[in-house]
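A.B. asks: A structural model of the following input is requested.
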Amino acid sequence: MKVGMVSKEIEIIKGHRLDYQLYQYLLQYFSDNELQNLFDAIRRPPNRYYVRVNTMKTSPSDLVNILQEHSVVVYIDETLPEALWFPVKGPNRIPSARKYVLADKRAAESVYMGANLYVPGVVRMDDDIKRGDEVNVIAPDGEIVAFGTAEINHDEVKNVKRGVAVRTLVSVYEVPKIRELHEYAIGLFYDQSLPAQWVAHVLNPRPGDVIVDMNAAPGGKTSHVIQLSGGKAVVYAFDRSENKIREMIESLSRLGMDGLYRVEARDTRFLDVDRPDLVNSVDRVLIDPPCTDMGVRPRLFDVKTMEIVKSTAEYQRQFIKVAWKLLKPGGVLVYSTCTIPPLENEDNIAYAESLGFEIVSINIPNASGGLIDRYRDSVVRFYPHVHGTPGFFIAKLIKPVQMHQ
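C.D. replies: Got it, this is the predicted structure:
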């Protein structure tokens, strides 16, 4: 661990820095050694790469048989039957090349796990790169994440908008290129981590329910809600980004879910005003709000501050406040994040209770309880260094039928 005295930043492990205030805050819940183990795990992908079977099109066992015909090693999860996982191989030694392609952070983290580098993720290519050349793909922090061959010339990168820029041959970690399979194209499965797959089960959608997903893009949880309700719930999918909405529509169309949900580009912090017809009319609300992403894996490098955590938590509470207005008495709210700080998790559940929500205890096999004593036995957490998954938080609340006086 390194301390930057001028900036008051703490480097927990290589590439992962916290400001001193956030570091001291997290020490209330984790030892320094635990923090190092946690961020070391975040820097690596999980040992298992998960997808969710689209049971509206196939069964887990049938999809396993199909994938095995492609010589893909795949298993059904021990606790969640529609969850399949692929072993993640690595770390691998990366061969050296004389030419380099710089990828942006998001693309580099995908290539790190074996994905090809696509044109939108290219920041810069060496001037002399030609199609077929051997290249190393490097992340913005200078780390070499893969070895591969260029699929385009250097002078094409500014004019080509789509397609593969570098075909990855050796990456630090490796999962099967399942998105290149025909079975992916026809919507038999959806990439989704194991903790994220539990969210829709906790929500427990039923046919006829009116359900609002307040932060729907990229569509994983929305599509799972549709799947679990057999396409018979009234599902509203909202997101403030029109681009993300377009991508979500394409994704759910691939899954064969056209016409099974209603989608709008809206900032749902104002949904009670923009859609008054939904006030006191919704059976179930899902909030998976923008968060600090401190549980996302792999993350090669990152910097987080206490100010960012505080402002993000305040932003998240605006969705909870509106969810209270949308739900019928007896309605259910499920709140989830892919981050670690209690400010964005347990503290927001305490805020929900201050509005009148009541906590409903949930139990997920192998998961941990809350970080705060009050929620130790009612909410669930997944930790990268404990469960081998992304970091994740899930809580369930109910709007009482009769308000306490």
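A.B. asks: From now on I want contacts and neighbour counts done on CA atoms only, so please keep to that.
C.D. replies: OK.
A.B. asks: longest strand in the protein, by residue count?
C.D. replies: As assigned by DSSP state E, the longest strand anywhere in the chain is strand 327-337.
A.B. asks: need the next SSE after it, C-terminal direction.
C.D. replies: Under the assignment DSSP states H and E, the closest C-terminal helix or strand after strand 327-337 is helix 346-355.
A.B. asks: Which strands and helices lie in contact with that next one?
C.D. replies: helix 306-326 (3 or more Cα pairs under 8 Å, 6 or more residues apart in numbering; DSSP states H and E).
A.B. asks: try 7 Å
C.D. replies: Helices and strands touching helix 346-355, by 3 or more Cα pairs under 7 Å, 6 or more residues apart in numbering; DSSP states H and E: there are none.
A.B. asks: any idea how far residue 273 lies from residue 286?
C.D. replies: Going from residue 273 to residue 286 by Cα to Cα, to the nearest Å gives 18 Å.
A.B. asks: Have a look at those two and say which one is more surrounded.
C.D. replies: residue 286 (27 against 12; other Cα atoms under 10 Å).
A.B. asks: tell me the contacts of the more buried one?
C.D. replies: For residue 286, the contacting residues are 212-214, 333-335, by Cα atoms under 7 Å, 6 or more residues apart in numbering.
A.B. asks: For the comparison step, fold the sequence that follows:
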Amino acid sequence: MFKDKLVYEQIEQTQCNERYTEEDLKYALTYPPRFSIVRVNTIKYSREEAIRLLKEIIEKDYKHRAVFPPKIYYHPVFQDVLVLESLGKLPLSPLSENEVIVDARCGAAVLRGAEIYCPGIVGCPKGLSKLDTVSVYADIKGKCLRGYAEKFTGEKVFLGNGEACVFRHELFGPALSIKGIGIRLYERVFDCPNLNYDIIQDLCFVQNLPSVIASHLLEPLEGETILDMCASPGGKTTHIASLMKNTGQVVALDKTERKIGYIKENCARLGVTNVNAIAFDATKAYDENGSTEKPPFAGEIFDRILLDAPCSALGQRPQLFNKMSCKELKTYPNLQKKLMATAVKLLKRNGRLVYSTCTLTKMENEDLVTWALQNLPLKEVKPSIPGFSSRFNICSSRQNADTDTIGFFVACFNKIE
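C.D. replies: This is a model prediction of the structure:
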């Protein structure tokens, strides 16, 4: 699971105060959550319209599969959330001697419902033809050389059974230009719906539930000025904008024009019009002589700030192999503290600050909160949403939509005098 075994020692306790063994953690993180979450694009659709259209999309997708479509239902607390409950891990075995190897990134996407596209395929048998039955595996450690034609003996994970949509020479020929679906799986080791943007278009946004919760805990109001400090690809940005009903302004920062491009694309797709996306290093976003219009900003101009901080991402699922080193892991808290200190300077007095990460380490979560309360003019606040305290740590421990998620941490603060 972890290339550096010392990383495991940094994993903090779960929400239930139980301690994962390394094997437990490996199992929990190797597979995605059984529950897929979509946030309804309330700018364009009602919940009722969304659930009807989503059912049609899912039923069409599952025509190619050997299992029934997932159940779709409303989340009991969050009115803009639909839950898709799949079967989860299935007791499948390889059916074919035709072994196809995909890279780890492709394998992780497949476990979350994606198709197998040609660029992700790194190995397959000689003479593979269209419609041949195949069994597909992910190369966990990246040891399979592209074009490999024999049985791969390295560490691999079985993904499912399906049929080839292309010939081998199209995958590894001199042109290497083919980009469509290479293998279509009809049996998957983990049942998860395919929810890429081409399928759902402007209907909804695929998000892990904790990411949706983080925006709700910010409790944005119509007409406010809100900052999303590390915003790409724009899931939380567009959610905040929709909660504000396209009023006021959401300033979305990220370091590169490429990342800002993702935010703008998602805003355009979803019909969000109140976002100002700017390529800027958020650690340098404050200047006492700054502007109220563009970064660096003057102090105390934002009503609310979301800091979904860069982190070690150890809570993400699925992870087939994690290359994080303990040395690299320990660089994150310094960056998170810089961002937190900058956020406080930009936040109005009594304004709300939500800090979140998608990781499981104490140094990036609980220790960071302790540091902030000791060094910055902040107090923890309990959100008005029922069932949530000032901070919580979600981890994949129980089989329901609220806890079978990625590992995630959220803390809520108000700025004091």
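A.B. asks: re earlier: relative to residue 38 of the first structure, which of the contacts of residue 286 of the first structure is nearest.
C.D. replies: residue 335 (22.6 Å; Cα to Cα).
A.B. asks: quick one, what contacts the closest one?
C.D. replies: 286-288, 394-396.
A.B. asks: is it possible to export those to CSV including secondary structure and distance to residue 101 of the first structure?
C.D. replies: Output for the contacts of residue 335 of the first structure, formatted as CSV (DSSP: H, G, I helix; E, B strand; the rest coil; distance: Cα to Cα, whole Å):
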residue, secondary structure, distance to residue 101 of the first structure
286, strand, 40
287, strand, 38
288, coil, 34
394, strand, 39
395, strand, 42
396, strand, 45
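A.B. asks: quick one: which two of those residues are the most distant?
C.D. replies: Once Cα to Cα is applied, the contacts of residue 335 of the first structure give 288 and 396 as the farthest pair, at 12.1 Å.
A.B. asks: Now which residue in the second structure aligns to residue 255 of the first structure?
C.D. replies: Under the alignment by TM-score structural alignment, residue 255 of the first structure pairs with residue 270 in the second structure.
A.B. asks: mean distance, the longest strand of the first structure to its aligned residues in the second structure?
C.D. replies: Mean deviation of strand 327-337 of the first structure from its aligned counterpart in the second structure after superposition (mean Cα distance after the TM-score superposition for the first structure): 1.6 Å.
A.B. asks: which residue numbers in the second structure go with that strand?
C.D. replies: Counting by TM-score structural alignment, strand 327-337 of the first structure corresponds to 347-357 in the second structure.
A.B. asks: Also stretch 215-226 of the first structure?
C.D. replies: Stretch 215-226 of the first structure maps onto residues 230-241 of the second structure, going by TM-score structural alignment.
A.B. asks: which residues sit against that stretch?
C.D. replies: With contact meaning Cα under 7 Å, 6+ apart, stretch 230-241 of the second structure is reached by 211-212, 215, 220, 228, 250, 252-254, 259-260, 262-263, 266-267, 272, 274, 282, 307-309.
A.B. asks: Save the contacts of residue 335 of the first structure as CSV, and put in distance to residue 298 of the first structure too.
C.D. replies: Output for those, formatted as CSV (distance: Cα to Cα, whole Å):
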residue, distance to residue 298 of the first structure
286, 25
287, 23
288, 20
394, 20
395, 24
396, 27
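A.B. asks: Going by distance to residue 98 of the first structure, which of these wins?
C.D. replies: Out of those, the member with the shortest distance to residue 98 of the first structure (by Cα to Cα) is residue 288, at 43.4 Å.
A.B. asks: So residue 40 of the first structure lies in a helix, does it not?
C.D. replies: Yes - assessed by DSSP: H, G, I helix; E, B strand; the rest coil, residue 40 of the first structure belongs to a helix.
A.B. asks: number of nearby residues for it?
C.D. replies: For residue 40 of the first structure, using other Cα under 10 Å, the count is 20.
A.B. asks: Map it across to the second structure for me.
C.D. replies: Per TM-score structural alignment, residue 40 of the first structure is aligned with residue 27.
A.B. asks: Distance-wise, check that match relative to residue 397 of the second structure.
C.D. replies: 11 Å.
A.B. asks: what's the answer for residue 9 of the second structure, then?
C.D. replies: 18 Å.
A.B. asks: Which one of those two is surrounded by more residues?
C.D. replies: Set residue 9 of the second structure next to residue 397 and count neighbours by other Cα under 10 Å: residue 397 wins out with 18 against 10.
A.B. asks: Just give me the match in the first structure for that one.
C.D. replies: With TM-score structural alignment as the criterion, residue 397 of the second structure pairs with residue 385.
A.B. asks: which one in the second structure is furthest away from the centre?
C.D. replies: The centre of the second structure is farthest from one residue, residue 127, which by Cα atoms, centre = their mean lies 37.7 Å away.
A.B. asks: Name the nearest residue to that one, sequence neighbours excluded.
C.D. replies: Closest residue in space to residue 127 of the second structure, ignoring its immediate chain neighbours: residue 168 at 6.4 Å, by Cα to Cα, 6 or more residues apart in numbering.
A.B. asks: ok, residue 100 of the first structure touching residue 125?
C.D. replies: Yes - with contacts counted by Cα atoms under 7 Å, residue 100 of the first structure reaches residue 125, the gap being 6.3 Å.
A.B. asks: re earlier: from residue 42 of the second structure, how far out is the match of residue 40 of the first structure?
C.D. replies: Counting by Cα to Cα, the gap from residue 27 of the second structure to residue 42 of the second structure is 36 Å.
A.B. asks: Which helix or strand contains residue 184 of the first structure?
C.D. replies: helix 182-185.
A.B. asks: buried ones in that helix?
C.D. replies: By neighbour count on 16 or more other Cα atoms under 10 Å, the buried set for helix 182-185 of the first structure is empty.
A.B. asks: again with stretch 189-205 of the second structure
C.D. replies: So stretch 189-205 of the second structure, judged by 16+ other Cα under 10 Å, has buried residues 189-195, 200, 202-205.
A.B. asks: Tabulate those residues in a markdown table, adding columns for distance to residue 18 of the second structure and secondary structure.
C.D. replies: Output for those, formatted as a markdown table (distance: Cα to Cα, whole Å; DSSP: H, G, I helix; E, B strand; the rest coil):
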| residue | distance to residue 18 of the second structure | secondary structure |
| --- | --- | --- |
| 189 | 28 | coil |
| 190 | 26 | strand |
| 191 | 27 | strand |
| 192 | 27 | coil |
| 193 | 31 | coil |
| 194 | 33 | coil |
| 195 | 33 | coil |
| 200 | 38 | helix |
| 202 | 40 | coil |
| 203 | 38 | coil |
| 204 | 35 | strand |
| 205 | 32 | strand |
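A.B. asks: tell me which of those residues is nearest to residue 116 of the second structure?
C.D. replies: Out of these, the member with the shortest distance to residue 116 of the second structure (by Cα to Cα) is residue 194, at 11.1 Å.
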